[in-house]
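Undergrad: Sequence and computational prediction follow.
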Amino acid sequence: MLLRLLPVFCLCLLPVGVAAQPQTTQPATDLELRATYAPVVERAAPAVVNIYTKKVVTQRMRSVFDDPFFREFGGVPGRSRQRLQSSLGSGVIVDEGGIIVTNNHVVENAGEIKVVLADRREFEAEVLLTDPQTDLAILKVAADGPLPFLPFADSDTAAVGDIVLAIGNPFGVGQTVTSGIVSALSRTSASVSDYQFFIQTDAAINPGNSGGALIDVDGNLLGVNTAIYSRSGGSNGIGFAIPGNLVRQVVNSAAGGQMMVRRPWLGVQGTPVTSDIARVVGLDRPMGAIVGEVFPKGPADKAGLKEGDVILDIAGAEIYDAEALRYRPATRSEGDVLEVRYLRDGKEKTAKVKLAFPPERPARNDTRIEGSNPLSGAVIANLSPALAEEIGFNPMASGVVILEAERGSYASRYRLGRGLSILSVNGEKTETVEDVTKALNAEQRYFILQVADRNGRVSTMRIGR
């Protein structure tokens, strides 16, 4: 069995004076295939592309007037200049019609995107969809005729020890292939994505590999390389790939003409099971996630799940952390029914949960704030599970959130930007957009704002009118 899983290397003895003849035939058996990756690479490599981007960035120029002494008296504005910034990355063609998946951070804010195929053909690419939560972006190129593409593997079937190949363009040196194994699954320590559920590999991944392919020995797309764990910036043998099943959902959304990705949810908020909690609930080891909150009339609520239940597995996949409660439904479609095994009062139970999209309840009511107040220039909205999912918030969160702040506005000047929740204005609790606008219109000499960041850290600001 080991011979089927590991590359086979053999040293043949040749008669004296007989030169070794080059081997040109393709491997004929499964065992021979494991002795060389060349046939797999030959099939897969044409579908991996290089991506070059250009964008204009504004850079503030330092001067003597940056000194606090001069700012105190003159208020001299700092000068800035614009420069053209180039970057590179990799991508994977996943449809013969020219749909390409890459990392969002590769193309973010790019004014020009050029895709170069393995055969050196070049195309200008348009962005179909960006999904910062998964750090994925979907591009499209127009080519004459079908393009080579990689079919998706079922990433849920990946196992630790499986042989994998990483294909990309590290450091801009050109297409490169590295080999390794799946080192771990369900890794949640790489914070490049809100859906922290990665395939870990020891195949060498370096800068420029971002957006490239992680393939299995059948040449199918197992994941999209997205990050490395490194102190030096080079490969230390710990790389992360976004699982193919999650990538496929984003690709399907783009192919369907959607401008953003909608993902099904369970409608629960969970916390991991510690060793102490495992003993209390009767588990022989820490596993599962405790249901801390159930959204009223959500999928889990309709299926009978309650606060305090310990979810052990979803659709046969064991749960070891709370992130899996978001990831598992996110790889499925609306209306899919998943069997959830859970523990309640020491007894195992099962429930059939029909997945649905998070509701936009209450309505978001996007509102741009104007006037002489510290939030002027900001766009605020009511938080709902749908909006929370869109911006990477706790789906059970409620209240009012800042979606954006116009550059140069009062809001941006006071660093009241995207992702901050507005808790109160002048001591009045603000639960809706109407609460905020009413409080801001009150006659006050100054404003006292209480805001919270994504991690729940609360700040109080006193700002004059």
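TA: It's in. Numbering: from 1, shown residues only.

Undergrad: Every contact and neighbour count from this point should use C-alpha atoms.
TA: Noted.

Undergrad: how long is stretch 420-437 from one end to the other?
TA: This stretch, stretch 420-437, spans 16 Å end to end (C-alpha to C-alpha, to the nearest Å).

Undergrad: got a list of contacts for it?
TA: Under the criterion C-alpha atoms under 8 Å, 6 or more residues apart in numbering, residues 365, 367, 369, 380-382, 398-402, 439-440, 447-454 lie in contact with stretch 420-437.

Undergrad: next up, a second structure to put side by side with the first:
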Amino acid sequence: MTRLWMAAAAALVLLAGPALAEDVVPANRAEIDLTFAPLVRTAAPAVVNIYARHMVVERQNPLFDDPFFQRFFGDDIPGGRPRQRMENSLGSGVVVAADGLVVTNHHVIKDADQITVVLADRTEFEAEVVLSDERTDLAFLRLKDIGGRALPFLPLGDSDALEVGDLVLAIGNPFGVGQTVTMGIVSAIARTAVGISDYDFFIQTDAAVNPGNSGGALIDMKGRLVGINTAIYSRTGGSLGIGFAIPANMLRGMMRSAETGQPVVRPWLGADGQAIDHSLAEAYGLDRPAGVLVNGVDPRGPAERAGLKVGDVVVAVDGHAVDDPESLRYRLVTLDLGATAKLAVRRGKDTVELSLPVEAPPEDPPRDQRVLGSGSPLAGATVVNVSPAVVEEMRLSGAGKGVVVAAVAARSPAGRLGLQPGDVLLRLNGDAVDSTAALEAALRGSRGPWRIAVQRGGQVLETTVGR
């Protein structure tokens, strides 16, 4: 027993000895005090509070909107006249250029009639929206009347250089309490399937982020903007340590559009694909279920010219791994038009590299937008011709030739029929719908009943409507 105790004691000494021997006494106060104060002093002045106001017109009682009441009383029903109510929303933003360009989330300023931006020094400016994109949930504002003042701004960092475990700071205005700084680490990168925007590719962090932080800064330890805090996962409305930020690399192209006034044009692959699951990974001899299996290639697109084929598995873009279709779409949207991307593709047992020209989707045929008139069940629908540009813009899947519904007027025959933006009109009375002009002519020449075939998602819906 004594021998066993001595052996254990010796083991403890061996384990503890080197660590004690390597301990070093701090030589100065800087080595004792771990602080982010110098970093925050530099970065915080570029983070702003955003107050968005939206005027809502409503009636005191929804019954007054009923056609029965309006028929007899109009707007003279006691208490039935519309009243105005101001809705206020609060968020954060980041100054990204000294001339007053501010980035925030689209959902922070959506439908705003008036936007006020408050700097860290409490200076207030009115702002106008120069670019707002629901698909990425990003918006850019321009501060008015700054009088030639050079504002503090944050430089964009390379979000692709982040690694899990890196320290980051989140700066924003949670719950409207004022500018707040929280610290955390990068919990995950390339987080997809979050369902926040059309481009699901986020930085996940455990830095405390709460309502009001939306649009605020996520910075690295060099004070560079690496993400825009956008959403949290929470069952209570408060922070549970799971926050999501839009990577800074998503901002670059949009920032150029905001500065130049040019519309946002996103690159086009010209191919459709699906995620790789375990069974497909085994069938294609892949080490793990990752990549995008190519199901179709547009003969007019850059993928065709690059040599991409049906059955190929795209596994990387410019050296960045592609795990699913969302990752591929993100990698493409961050590329500059006119550049050339390197696709790593698994073809059979080999991995080949293809050079993909980064191009904008063509609008061929022209969209020829038309609002369908009265006299048919499609009246009130705005339709456009299907083209690669429209397919990319509206995120249509599997749409070839035809006509797509771009908008539906409220209380219109098309709305009552159940048409939705993104529906593709395939056939009318058994004849293929090839163009908006042909559809309009066919509707004028028919008095019903109308047999209508619509593609929605992966399903084809058919209905017959009598006159």
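TA: Looks like it came in fine. On a predicted model such as this, the values are computed, not experimentally measured, just so you know.

Undergrad: In the first structure, which residues correspond to stretch 206-215 of the second structure?
TA: On the first structure, the counterpart of stretch 206-215 of the second structure by TM-score structural alignment is residues 202-211.

Undergrad: List the buried residues in that stretch.
TA: Buried residues in stretch 202-211 of the first structure, counted by 16 or more other C-alpha atoms under 10 Å: 202-211.

Undergrad: Then stretch 35-55 of the second structure?
TA: 39-40, 43-54.

Undergrad: cool, stretch 118-137 of the second structure as well?
TA: With the criterion 16+ other C-alpha under 10 Å, stretch 118-137 of the second structure contains buried residues 118-119, 124-132, 136-137.

Undergrad: Ok, stretch 138-155 of the first structure next?
TA: Applying a neighbour-count criterion of 16+ other C-alpha under 10 Å, one finds 138-141, 147-153, 155 buried in stretch 138-155 of the first structure.

Undergrad: which residue in the second structure lines up with residue 93 of the first structure?
TA: Match for residue 93 of the first structure (TM-score structural alignment): residue 95.

Undergrad: could I get the buried residues of stretch 202-211 of the first structure as TSV with secondary structure?
TA: Listed next are those as TSV, based on DSSP: H, G, I helix; E, B strand; the rest coil:
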residue	secondary structure
202	coil
203	coil
204	coil
205	coil
206	coil
207	coil
208	coil
209	coil
210	coil
211	coil
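
Undergrad: Next, format these as CSV and append distance to residue 374 of the first structure.
TA: Shown next, in CSV, are those (distance: C-alpha to C-alpha, whole Å):
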residue, distance to residue 374 of the first structure
202, 49
203, 50
204, 49
205, 45
206, 44
207, 41
208, 41
209, 43
210, 39
211, 40
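
Undergrad: now, which of those residues sits nearest residue 344 of the first structure?
TA: residue 202 (39.3 Å; C-alpha to C-alpha).

Undergrad: What range does the lengthiest helix in the first structure cover in the second structure?
TA: Criterion DSSP state H: the longest helix present in the first structure is helix 244-255. Aligned using TM-score structural alignment, helix 244-255 of the first structure spans residues 248-259 in the second structure.

Undergrad: circling back to that earlier point, from the contacts of stretch 420-437 of the first structure, list the buried ones, please.
TA: For the contacts of stretch 420-437 of the first structure, buried by 16+ other C-alpha under 10 Å: 367, 369, 380-382, 398-402, 439-440, 447-452.

Undergrad: Which stretches in the stretch 151-300 of the first structure count as helices?
TA: In the stretch 151-300 of the first structure, the helices defined using DSSP state H, counting those that start in this stretch lie at 244-255, 275-281, 299-302.

Undergrad: Let's have these in JSON lines, adding mean neighbour count and distance to residue 166 of the first structure.
TA: Below are those laid out as JSON lines (neighbours: other C-alpha atoms under 10 Å; distance: least, C-alpha to C-alpha, whole Å):
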{"stretch": "helix 244-255", "mean neighbour count": "21", "distance to residue 166 of the first structure": "14"}
{"stretch": "helix 275-281", "mean neighbour count": "14", "distance to residue 166 of the first structure": "36"}
{"stretch": "helix 299-302", "mean neighbour count": "21", "distance to residue 166 of the first structure": "38"}
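
Undergrad: Would you mind giving these as JSON lines with distance to residue 317 of the first structure added?
TA: JSON lines is the format used below for the helices of the stretch 151-300 of the first structure (distance: least, C-alpha to C-alpha, whole Å):
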{"stretch": "helix 244-255", "distance to residue 317 of the first structure": "14"}
{"stretch": "helix 275-281", "distance to residue 317 of the first structure": "19"}
{"stretch": "helix 299-302", "distance to residue 317 of the first structure": "17"}
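
Undergrad: What residue in the first structure is paired with residue 407 of the second structure?
TA: Match for residue 407 of the second structure (TM-score structural alignment): residue 404.

Undergrad: picking that back up, among the buried residues of stretch 118-137 of the second structure, list the two that are farthest apart in space.
TA: It's 124 and 136 that sit farthest apart of these, by C-alpha to C-alpha, at 27.1 Å.

Undergrad: and residue 192 of the first structure, how many neighbours?
TA: 18 (other C-alpha atoms under 10 Å).

Undergrad: Just the terminal-to-terminal distance for the match of stretch 206-215 of the second structure.
TA: End-to-end distance for stretch 202-211 of the first structure: 17 Å, by C-alpha to C-alpha.

Undergrad: Could you tell me how far the match of residue 407 of the second structure is located from residue 136 of the first structure?
TA: 21 Å.

Undergrad: So for these two, which residue has more residues nearby?
TA: Shown here are residue 404 of the first structure and residue 136; by other C-alpha under 10 Å, residue 136 has more neighbours (25 against 18).

Undergrad: What segments of the stretch 351-467 of the second structure are helices?
TA: 388-394, 413-417, 436-444.

Undergrad: Just give me the mean distance for the last one relative to the first structure.
TA: If I follow you right, that is helix 436-444 of the second structure. Helix 436-444 of the second structure, aligned to the first structure and superposed, deviates on average by 2.0 Å (mean C-alpha distance after the TM-score superposition for the first structure).

Undergrad: And for the first one?
TA: By mean C-alpha distance after the TM-score superposition for the first structure, the fitted helix 388-394 of the second structure averages 1.9 Å away from its aligned residues in the first structure.

Undergrad: So which residues lie in contact with that helix, not counting its own?
TA: Taking C-alpha under 8 Å, 6+ apart as the rule, helix 388-394 of the second structure contacts 268, 270, 360-364, 367, 396-397, 399, 422.

Undergrad: Distance from the longest helix of the first structure to the middle of the chain?
TA: How far helix 244-255 of the first structure lies from its chain's middle: 12 Å, per C-alpha atoms, centre = their mean, to the nearest Å.
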